[in-house]
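S.K.: Any chance you can model this:
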Amino acid sequence: MVTEEPKDPFKGVDWKAIGGELQKDPSAGTKPIIKKRLPKKIRQIPDYYFLPRLPLPTVIAFYGACVAGGVGAGMLLEMWINKKVKEDGGIIWEFDK
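M.R.: This next block holds a predicted model:
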C-alpha cells in the first residue's frame, strides 16, 4: 500500500526574503491598529448581588442555632472524655504510671 504524505503549503517558501522585507518596512505585514474605547461608566455588580437574602431575625436564629449546636457537641465530647478517663483510673498517658 502506498501512503500519501500530507502536502506542506509552505514547502519551498524563502523565509529569509520574507523576513528581510519585514525588517526593511515594519508596517508591511501589519494592519492599522484600531483602539476600542471603553464606555464612560461601567456598572460593576458584585457576585453576591443576585443571591436571595433572608430577613435579619431568620439569619440570627439560624447562625445562633449553629453556634449553640457546636457548643453543645463540644460539651458532650468533653463529658465523654472525662467518663473514659475515670473508667481508666484517672491515668491519661502511659508515662504517668
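
S.K.: going forward, measure contacts and count neighbours with C-alpha atoms only.
M.R.: OK.

S.K.: Where does residue 19 fall, secondary structure wise?
M.R.: With elements taken from DSSP states H and E, the one containing residue 19 is helix 15-24.

S.K.: Please provide the structure for the following sequence as well, for comparison with the first:
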Amino acid sequence: MFELSKPYKLSYKPRGGLFYGIRGLIFMWHGEWSDPEVYDATSGLVFNSFDLEYPLWDDYRNEGGDVEDLDTFDDYVKENSDKVWECIDYIKSYFNMED
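M.R.: This is a model prediction of the structure:
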C-alpha cells in the first residue's frame, strides 16, 4: 500500500482536459517533474492522479486486463468511472473531508 496524498481546495477552476473523459474531473499536468493532479469540479478539491490510478490499475490487472496495452486501460477507466468516484469518496473519507 502506498501513502495517500491529502487533497487540497482550489479557489479557481483550472483549465485542462477531462481525466479519462470523465465529466467533472479535470486533469492537471504540471510537467514531468511533478505528479499530475485531478480537479474535482463538484467539491473543488485537487487529488494526486496516482492516488486514483493505482487502485484502478490493480483492479484492471486483477480482472485480466492486458498490462502491455495501455489503451485498454484507458477504456477500462472510462467504462468504470464509478470506480474513480469511489476512490475520490474513499480519499475524502480517509482525510475527513466529506462534503
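
S.K.: Superposed, how do the two chains score by TM?
M.R.: Here the TM-score for the pair of chains, by TM-score structural alignment, normalised by the length of the first structure, is 0.21; 27 aligned residues with a Cα RMSD of 3.2 Å.

S.K.: after the helix holding residue 19 of the first structure, next one along is what?
M.R.: Next along from helix 15-24 of the first structure, by DSSP H and E: helix 56-87.

S.K.: Show me what counts as buried in that next one.
M.R.: Across helix 56-87 of the first structure, burial judged by 16 or more other Cα atoms under 10 Å covers no residue at all.

S.K.: Same check on stretch 50-57 of the second structure?
M.R.: Buried, per 16+ other Cα under 10 Å, within stretch 50-57 of the second structure: 50, 51, 52, 56, 57.

S.K.: What is the nearest of those to residue 19 of the second structure?
M.R.: residue 52 (10.3 Å; Cα to Cα).

S.K.: what's the strand or helix carrying the closest one packed up against?
M.R.: Assigned by DSSP H and E, residue 52 of the second structure belongs to helix 49-62. The contact analysis (3 or more Cα pairs under 8 Å, 6 or more residues apart in numbering; DSSP states H and E) places helix 49-62 of the second structure against strand 37-40, helix 70-79, helix 81-94.
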